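Peer 1: can you look at this prediction? I've put the sequence above it.
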Amino acid sequence: MPMISPAAFADTLRPGMRLFVAGCAGEPTAVLDALAARPGSLAGSTLLGVPIASINRRDWSALAPVEAAFMTPELRGGLAAGRVSFRPLHYSDAFAWLRGPARGDMAIFRCAAPRGGSVSLALTHDFVPALVEAGAALVAVVDPSLPDVPDGVRIPLDRLHALVDGPSPTPLLPVDEPGEAMAALGRHVAGLVRDGDTVQTGIGTAVAAVVQALAGHRRLRFHGGMIGDAVLGLLDAGVLEAATTGIAIGSAALYERMGREGRIAFRSVGVTHDAARIAALPSLVAINAAVEVDLFGQVNSEMIEGRQVSAQGGVADFVRGARRAAGGRSVIALLASGKGGSISRIVPHLAPGTPVSITRGDADIVVTEHGVAALRDADLDQRAERLIAIAAPQHRDALADGWARLRARF
């Protein structure tokens, strides 16, 4: 199959299409640039996708109306203007939505250079397979700099609608070195992990802190939706034996390594977030971050001061799966305060209008730099007491007063 230019591909689109655009490192920047230069090519069309905050920084709604199962700060203007339709779906449900009800006509995604009659999805294997299953036309945007991973999703060339020559910079995700409070948080979380466990984490500074604290563990395995550079450190240190993930995002060194790292298996969200598969993982420890937790155990992981800045993503899939796995447990990790200690991230109750990303019935273990609150099987008063005990010391009295007022209304 001959490769065509992004501009030539843009000129082939018919009006009124529903186009899935890959997110994370699979975002087809070269094609989006070509579409931006030809606004008429998207007449009457809709973009579908799951863009990731801090990675996909383009406002897709400037090109066409968007239906998204995740939110980014760049899409908030389009959300306010009615050009973005946000679906607050768990990742497992987002995969099912894209596989059928979304009615995607075409999927556009970056891939590694063709090899052996097929292309590798490189760093981003999460949602494209849903469109493959739905029978959508597939447009592979080739970037030779992307790794052809040893164990991942491959798409035969004869299944492709078009092969586009579209090298573009791969997004990098630097991680800050954990400070003292974050390091303490990491040690508390690591203390809940036992040798031989399977671990799920997200990415970011908190994960880096947990990984540093896991240095003395052995025989761990990873099963999750996303990995970063921290996983390489665990592999090299002999802590981690193998990993299953849908996405890799991080440094250039991480991307180079993915092309030759056979211990990492890349799978779709249909595998990584499947409820039955997660529940079948023995001793699964799901570790996820949050914005705030209230004294009932309800978790907000997607809204800050009334602004939708992210989404629940796969957190509920893993929280519920870990609670059902034999010996499994779910950990919500967050620093106890923000803005220099002036605000508590453990609050009496979530503010009106704040979505509950994890219900109190799903809450299991909450960790801050001040300790661990075990909530599974705890009654209402025990939950509040245990959460107040791991709040920032300067906020504990106010939290206790807030709980007393709430409790008096029960």
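Peer 2: Yep, that arrived.
Peer 1: make it CA atoms for all contacts and neighbour counts henceforth
Peer 2: Fine.
Peer 1: which parts of whatever helix or strand residue 155 lives in are buried?
Peer 2: Using DSSP states H and E, residue 155 sits in strand 154-156. For strand 154-156, the neighbour count (16 or more other Cα atoms under 10 Å) marks 154-155 as buried.
Peer 1: in addition, the following structure is provided for comparison:
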Amino acid sequence: MASRSGHVVRWLSKQIYNTSWGCASNVRLYYTYSHEPFHPLKRAPAWKTAEEAVSVIKSGDVVFVHGAAATPIKLVEAMTRHGKANQLEDVTVCHIHTEGPALYTQPDCEGIFRSNSFFIGSNCRQAVNDGRGDFVPIFLSEIPLLFHRKIIAIDVALVQVSPPDKHGFCSLGTSVDCARAAVQHAKHIIGQVNPCMPRTFGDGVIHKSHFDAMVDGIENLPEHEPKERSDVENEIGRLIAEELVENGATLQMGIGNIPDAVLSSLKGHKDLGIHSEMFSDGVVDLVEDGCITNTHKKYHPGKIVGSFIVGTRRVFDFVDNNPFVVMCDVSFVNNIPIIAQNPKVTAINSCIEVDLTGQVVSDSIGTMMYSGVGGQVDFIRGAAVSRDGLGKPILAMPSVTSRGESKIVPFLRQGGGVVTTRAHIHYLVTEFGIAYLFGKNLRQRAYELIKIAHPNHREALEKAAFERLHCIPSQ
């Protein structure tokens, strides 16, 4: 049986390689032989202009766009021009958050393109909230399943990669996340080849033979410069770093001023590890100061584990050809049982609004969709069920909005999306302190949350808590 099946595979591969379609084929039949991006195939990509490459996109297609700093902006802009010029219809563009103007989301592209976001970036937010774009509520860890299970069938994948090395291998660079799964299943793959894209180790390697077209696309990667932090954000960072992060902890954190404030307050810590779906410039400082060694981690000990990177050229240069960093498929990085095996898992995420019972809104402001589910629940849960019992699931936010309204509220705003449930929340941190809610009943939760609310709102929250719970909040 083994001999016969081997003969069938060899025969099939021979038929595929000898076909007259060559690399111009619109049907990736050689995937019946191997769809593993590491595997070199007996074919070569065609080098084309961006306009020539995207001309394969037709009405009704589903197009995947590589996300975050790896957004292939040159290809996206060419796709938009192609759609308009050829009067395409009903092209779905799916992605996590992307960078650049995302011109396909503009009103003049309605009916031509429709964005389908797995995590909403600022460039797609208006389209989603105006009804011209769509949003899929989904855990970051499960996005690859959409492709593996053919729930979303990708016709064309637009990705940005580093140039091929001497063996013909490219790198997905700063964003492996769900892009690896996308290129495994796309019928047609177009690569924007950019020498500015870092070559990273891990799951993001793809041999050039898997591309149908390559485009010369040198340009600087989109950067996120750190914003000036407020006193409130610095105080939240100090509280988390000094009170909750232990030496030897494995950290997960998102992007933004609060995670940056935490990282800047960790310079006295030792033997920290990083296993996080994303990281930014603040990690580089801690590596250089000797705080991050990854010594005690169970998976990839001695190495930083990430799935995508957002930041400045500093962090891009840091990860380039650096074996200290491993970029992995997000279904691995955000896998709860894997997260839970690391020591002292400390997950630090931000949120928008929390009610007095501990329900957490993270993806919307009332009915306005703002971001997405992301990896918050993946890591909140991974920390909560950590094997050593020392994990800390942490949520953090300023006590008030920019208009002075309390972010700890009696009732969530109508339409607000509960990302982290009452049962998931453990720690909530504001500039006024730390509330530990795990195992506490509703009366006790209200008491702890009111203690860390802004003083200007505490009396009103106490009255509202009594009206809602029919008892006085207390320990």
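Peer 2: That came through fine. This one's a predicted model, so the numbers in the text were calculated from it and none came from an experiment.
Peer 1: let me see the TM-score of these two.
Peer 2: The TM-score (TM-score structural alignment, normalised by the length of the first structure) is 0.94; 407 aligned residues with a Cα RMSD of 1.9 Å.
Peer 1: quick check: the strand holding residue 155 of the first structure aligns to which part of the second structure?
Peer 2: Across the second structure, the stretch matching strand 154-156 of the first structure (TM-score structural alignment) is residues 205-207.
Peer 1: how distant is that stretch from the center of its chain?
Peer 2: Between the centre of stretch 205-207 of the second structure and the centre of its chain there are 21 Å (Cα atoms, centre = their mean, to the nearest Å).
Peer 1: check the mean deviation of that stretch from the first structure.
Peer 2: Compared with the first structure after the fit, stretch 205-207 of the second structure shows a mean deviation of 0.6 Å (mean Cα distance after the TM-score superposition for the first structure).
Peer 1: mind listing the helices for the first structure?
Peer 2: With DSSP state H applied, the first structure shows helices at 6-10, 29-36, 76-81, 91-99, 128-134, 180-190, 205-213, 229-236, 252-258, 269-272, 275-279, 315-324, 380-389, 396-408, listed in chain order.
Peer 1: what's the second one aligned against in the second structure?
Peer 2: What it means is helix 29-36 of the first structure. Residue span in the second structure matched to helix 29-36 of the first structure, by TM-score structural alignment: 73-80.
Peer 1: the matching stretch against the first structure, how far on average?
Peer 2: Averaged out, stretch 73-80 of the second structure is 1.3 Å away (mean Cα distance after the TM-score superposition for the first structure).
Peer 1: if we can go back for a sec, can you lay out the helices of the first structure as JSON lines showing mean neighbour count?
Peer 2: Formatted as JSON lines, the helices of the first structure follow (neighbours: other Cα atoms under 10 Å):
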{"stretch": "helix 6-10", "mean neighbour count": "19"}
{"stretch": "helix 29-36", "mean neighbour count": "20"}
{"stretch": "helix 76-81", "mean neighbour count": "15"}
{"stretch": "helix 91-99", "mean neighbour count": "22"}
{"stretch": "helix 128-134", "mean neighbour count": "21"}
{"stretch": "helix 180-190", "mean neighbour count": "21"}
{"stretch": "helix 205-213", "mean neighbour count": "23"}
{"stretch": "helix 229-236", "mean neighbour count": "19"}
{"stretch": "helix 252-258", "mean neighbour count": "17"}
{"stretch": "helix 269-272", "mean neighbour count": "23"}
{"stretch": "helix 275-279", "mean neighbour count": "18"}
{"stretch": "helix 315-324", "mean neighbour count": "25"}
{"stretch": "helix 380-389", "mean neighbour count": "19"}
{"stretch": "helix 396-408", "mean neighbour count": "15"}
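Peer 1: now the ones you listed as a markdown table including distance to residue 165 of the first structure?
Peer 2: Formatted as a markdown table, these follow (distance: least, Cα to Cα, whole Å):
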| stretch | distance to residue 165 of the first structure |
| --- | --- |
| helix 6-10 | 7 |
| helix 29-36 | 9 |
| helix 76-81 | 30 |
| helix 91-99 | 26 |
| helix 128-134 | 19 |
| helix 180-190 | 43 |
| helix 205-213 | 35 |
| helix 229-236 | 28 |
| helix 252-258 | 20 |
| helix 269-272 | 27 |
| helix 275-279 | 37 |
| helix 315-324 | 35 |
| helix 380-389 | 53 |
| helix 396-408 | 57 |
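Peer 1: of all these, which one is nearest residue 68 of the first structure?
Peer 2: helix 91-99 (9.2 Å; Cα to Cα).
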